[in-house]
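>>> Can you look at this prediction? I've put the sequence above it.
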Amino acid sequence: MLAIAAAVVFGFALLLDFLNTDLGFHDLFNFNTLLMLGLFLLALYFAGVGSGPRSGTGGGSGRRFYGRRPGRG
């Protein structure tokens, strides 16, 4: 979820940069602030904070083998 939020922030920053506007807020919506916010969200995502992909929890973890298992001869 944080990676999606970072993508939205980066897309918004890119759109503001292409349109060369700051929406009337010179210090709030500038390119550097949105870039830092997007990088912060990506750093949180890579650190494991938020609802990202999880492994080893619940009954859906591990490999599923249907029929013969590979490597068993």
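Thanks, I have it.
>>> only C-alpha atoms for contact and neighbour calcs from this point on.
Will do.
>>> which parts of stretch 17-31 are buried?
Going by neighbour count (16 or more other C-alpha atoms under 10 Å), the buried part of stretch 17-31 is 29, 30, 31.
>>> what does it contact?
Here stretch 17-31 makes contact (C-alpha atoms under 8 Å, 6 or more residues apart in numbering) with 13, 14, 16.
>>> Next one for the comparison:
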Amino acid sequence: MLGIVAAVLFFIAFLINATEISTNQVFSSGNIMLLGLTALALHIAGIGAGWARRR
């Protein structure tokens, strides 16, 4: 799930950068890309991968 969130955040960062939309400092493409990297790191670490049923 967090992998999909990371992909969406990377796409939004790409659109902001490609279209040169002027945004405030909070929603700059660099900050959104860092949020995407954080979500990707959490996904690789196994957090948010889904519920596992214990037997």
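Sure, I can see it. Because the structure is predicted, anything quoted here is derived from the model rather than measured.
>>> From the buried residues of stretch 17-31 of structure 1, pick the one nearest residue 54 of structure 1.
residue 31 (32.4 Å; C-alpha to C-alpha).
>>> what does the closest one align to in structure 2?
The alignment partner of residue 31 of structure 1 in structure 2, by TM-score structural alignment, is residue 29.
>>> So that match versus residue 47 of structure 2, what's the distance?
25 Å (C-alpha to C-alpha, to the nearest Å).
>>> one step back: mind putting the contacts of stretch 17-31 of structure 1 into a markdown table with neighbour count?
As requested, the contacts of stretch 17-31 of structure 1 are exported to a markdown table (neighbours: other C-alpha atoms under 10 Å):
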| residue | neighbour count |
| --- | --- |
| 13 | 21 |
| 14 | 15 |
| 16 | 17 |
